[in-house]
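The sequence and its predicted three-dimensional model are supplied below.
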Amino acid sequence: MAETVTAPQPASDDESLRGFLFALSAYLLWGMLPFFMKAVAHIPASEVVAHRVVWSVPIAGVVLLLLRRTADIRRALGSPRTLAMAALTATFIAVNWGVYVWAVGAGRAVETALGYYINPLVSIALAAIFLREKLSAMQVAAVGLAALAVVVLTVDAGGLPWVSLVLAFSFATYGFLRKTLPVGPSQGFFLEVLILSIPALGYIAWVQWTGEGHFRLSVPTDTWLLLACGPVTAVPLLFFAFGAKLLRYSTIGIMQYIAPTMIFLIAVFAFKEPFGGVRAVAFALIWSALVIYTWPMLRARFRQRRPMMAGSPSE
C-alpha cells in the first residue's frame, strides 16, 4: 500500500484535480490488487515479494531519471545514516507485502481489509505514544472502538487476529518511520527497493538454482505474472506519491478507505470468504471508529469551502 506523506497546500484547482486523479488511480489499483494476488497464489509469497522488489527497481529508476532526481539518490547512497533508515523502512514494508500476499492467497482477504481499516487508528496511537501528541476525545473514542473490535475477534477465534494486526502495525510503523527519511517519496521508494533487491536477487537465484523457482520459459504464464509484479507494485505507489504532493492531507485521509473497502467487497462477494455475525460486529465497530475519526476532517473541509463559496461572485 501507500507511503504516509503530508501533502503541501495545493496551489490551484487544476493541481488539486490532478492530485485527486493520481490518488484515486492509486487507491483503485490497490483495491483491485487481490485479483492479481489470487492469480499468483500458487507461487510462494516469498518468491512473489522478491519479484515485486526486483522488478520495481527499473520502474522507479526510470521515474527518477524523468524527474531528474538522481542527485538525491547519490547523496543518500553516500550517507550511512540515510541508508540505515531506508533499510529499516524497507524491512517494515517487506513484512507488510509478504503477509498481504500470503493472506490473500490463503483465503484471508477479509482480514487484510480489516488490517488496512485499522491502520490509520494505529497511526494515531503511535503518534500519541512516541510523539506525545495529545489526542482529542473523538480520536480516543475511535482508537477504543478499534481495540474493542480486536478483542471481539480475539475472543471469537481464540487467538489474536494476527494477519490484521501485523498489516496494520507494520504499515503504520512504516509510515511513522518513513517521515524521518530525508528524501522525497519517489526517491525513498527507489532507495527502499534498491536495498531490498540485494537479498531478493539472492533468493530468486537460489530458488531458480534449486529448481523450485517459477520464473522459467517452460511456464510462460508464471513468468509474465512475476514480471508484472513490478508495475503492479510501483505504479500505484508512484501515483500516490504524486497525488499526495498536490492534495491536502485531510483529503488523502478520507480517500484512504477506498482500497480496503474494495478489498472487503472482493473478498466477500468475489472470493466468497466467510463473513459471519462476529466479524460483522467487529467491522461495524471499525466502521464506527472510522466515521468518528474522519468526521472532524470532513467538517474542517466544509468550513473551508463555505467562505470560498460565499465569497465567489455570482454570474
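Arrived safely. Numbers count the residues shown, from 1 in each chain.

Please count neighbours and contacts with C-alpha atoms only from this point.
Will do.

I292 and H51: what is the separation?
I292 sits 39 Å away from H51, going by Cα to Cα, to the nearest Å.

In three-state terms, label T6 for me.
Each residue gets one of three states, and T6 gets coil by DSSP: H, G, I helix; E, B strand; the rest coil.

Hmm, S197 is touching V49, no?
No: judged on Cα atoms under 8 Å, S197 makes no contact with V49 at a distance of 10.3 Å.

Just say helix, strand or coil for H214.
coil.

Which helix or strand lies directly C-terminal to the helix or strand where E111 lies?
If you go by DSSP states H and E, E111 is part of helix 109-130. Downstream of helix 109-130, the next assigned helix or strand under DSSP H and E is helix 137-157.

Need the contact partners of that following helix.
By Cα atoms under 8 Å, 6 or more residues apart in numbering, the list of residues contacting helix 137-157 from outside reads 118, 121-122, 124-125, 160-161, 278-279, 281-283, 285-286, 288-290, 292-293.

Just the buried residues out of those, in PyMOL syntax.
The PyMOL command for the buried members of the contacts of helix 137-157 (criterion: 16 or more other Cα atoms under 10 Å) is given here:
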select buried, resi 118+121+122+124+125+161+279+282+283+285+286+288+289+290+292+293
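
okay, pairing it with this:
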Amino acid sequence: MSKKKIKADSTIGLTLKTMVISPIALAYLVYSIFQSQIQSFDSISTSLLLIDSGIVTALQLLLFTKSAKKVSLTMLGILQYISPTISLIGGVFLYHEVLTNAHFIAFVFIWCALAVYTISSITKWRQEQMKNEINMEA
C-alpha cells in the first residue's frame, strides 16, 4: 500500500518505522562498540555530528511523507530519480568517481524511459483536456 493512500499522519508513520528499526540499530551499535569497531565516539564533536545527522534525516523523511500526499504519484515517481542523478553528477564531477560505460548506458536508458513516459503522460493529459473542452462546448 502506498503512503499516499494511508490516512494516518506522517508523524505516526515515521514514529512506527523508527520504533521498529531502533532496537535493531541500537543492538548493532552496542555490539560494534564492544567489538571496538567504532571509534567515532572518541570525540564529542563527532558524536554530536552523528546525532545531528539522525535528526536531519528524520526531518527530511517527515517532510517527504507530508509532501508525498500532496503530489501526484507520477510526479513523485519522477522526483525519485532526481536524487540519484544529483549523486551521480556530484560523484563524477566533484569527487572524480569513475563512470564506467555500463553505468553510463544504464543512466541513459533510465532517463530515456523517463522521457518516453513523460511525453506519453503529457500527450494523454492534453487529449483528456481537449475531450473535456469539446464536451463543455457541446
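Arrived safely, thanks for sending. Everything numeric in this text was worked out from a predicted model, so none of it was measured.

More neighbours: S197 and V49 of the first structure, which one.
Taking other Cα atoms under 10 Å, S197 of the first structure and V49 do not tie; V49 has more neighbours (24 against 20).

corresponding residue for that one in the second structure?
Under the alignment (TM-score structural alignment), V49 of the first structure pairs with no residue of the second structure.

how near is the closest residue to V49 of the first structure other than its chain neighbours to F171 of the first structure?
Spatial nearest neighbour of V49 of the first structure, chain neighbours left out: G98 (6.1 Å); criterion: Cα to Cα, 6 or more residues apart in numbering. Using Cα to Cα, G98 of the first structure is found at 12 Å from F171 of the first structure.

Same check on I292 of the first structure?
I292 of the first structure sits 21 Å away from F171 of the first structure, going by Cα to Cα.

can you check A137 of the first structure too?
Relative to F171 of the first structure, A137 of the first structure is positioned 24 Å away (Cα to Cα).

Which one's more surrounded, these two?
The neighbour comparison of A137 of the first structure against F171 (other Cα under 10 Å) goes to F171, with 29 against 9.

Stretch 188-197 of the first structure vs the second structure, mean deviation?
Its matched residues in the second structure lie on average 1.5 Å from stretch 188-197 of the first structure after superposition (mean Cα distance after the TM-score superposition for the first structure).

Which residue in the first structure aligns with L48 of the second structure?
Match for L48 of the second structure (TM-score structural alignment): W224.

Which helix or which strand is home to that match?
Element membership of W224 of the first structure, judged by DSSP H and E, is helix 220-246.

Give the next helix or strand downstream of that helix.
As assigned by DSSP H and E, the chain's next helix or strand after helix 220-246 of the first structure is helix 249-255.

so the helix or strand just after that following helix corresponds to what in the second structure?
For helix 249-255 of the first structure, the succeeding helix or strand toward the C-terminus, using DSSP H and E, is helix 258-265. Matched against the second structure by TM-score structural alignment, helix 258-265 of the first structure falls on residues 82-89.

ditto for stretch 111-124 of the first structure
Going by TM-score structural alignment: stretch 111-124 of the first structure matches no residues.

what's the answer for stretch 90-102 of the first structure, then?
Using TM-score structural alignment, stretch 90-102 of the first structure pairs with nothing in the second structure.

Touching that stretch from outside, list them.
Counting by Cα under 8 Å, 6+ apart, 37, 41, 44-46, 48-49, 112, 163, 166-167, 170-171, 173-174, 192-193, 195-196 sit against stretch 90-102 of the first structure.

Off-centre distance for that stretch?
Computed by Cα atoms, centre = their mean, to the nearest Å, the chain-centroid distance of stretch 90-102 of the first structure equals 10 Å.

quick one, what contacts Q208 of the first structure?
Counting by Cα under 8 Å, 6+ apart, Q208 of the first structure has contacts H214, F215.

what helix or strand is the aligned partner of it in the second structure on?
When the second structure is aligned by TM-score structural alignment, Q208 of the first structure is paired with I33. In this assignment (DSSP H and E), I33 of the second structure forms part of helix 10-34.

what's the single longest helix in the second structure?
helix 101-137 (DSSP state H).

Can you name every helix or strand that that helix contacts?
Counting contacts by 3 or more Cα pairs under 8 Å, 6 or more residues apart in numbering; DSSP states H and E, helix 101-137 of the second structure packs against no other helix or strand.

What is the corresponding segment of the second structure for the helix or strand containing D14 of the first structure?
In the assignment (DSSP H and E), D14 of the first structure maps to helix 13-39. On the second structure, no counterpart of helix 13-39 of the first structure exists by TM-score structural alignment.

Tell me how far that helix lies from the chain's centre.
Between the centre of helix 13-39 of the first structure and the centre of its host chain there is 11 Å, according to Cα atoms, centre = their mean.

Now do the helix holding I33 of the second structure against helix 44-68, angle only.
Using axes from the mean of the first three to the mean of the last three Cα atoms, to 10 degrees, the inter-axis angle of helix 10-34 of the second structure relative to helix 44-68 is 150 degrees.

And helix 10-34 of the second structure, what's buried?
Neighbour-count burial for helix 10-34 of the second structure flags S10, L14 (criterion: 16+ other Cα under 10 Å).

Count the neighbours of A76 of the first structure for me.
20.

so how far is G175 of the first structure from it?
Distance of A76 of the first structure to G175 of the first structure, computed by Cα to Cα: 19 Å.

quick revisit: moving C-terminal of the helix holding D14 of the first structure, what's the next helix or strand?
Counting by DSSP H and E, the next helix or strand C-terminal to helix 13-39 of the first structure is helix 45-67.
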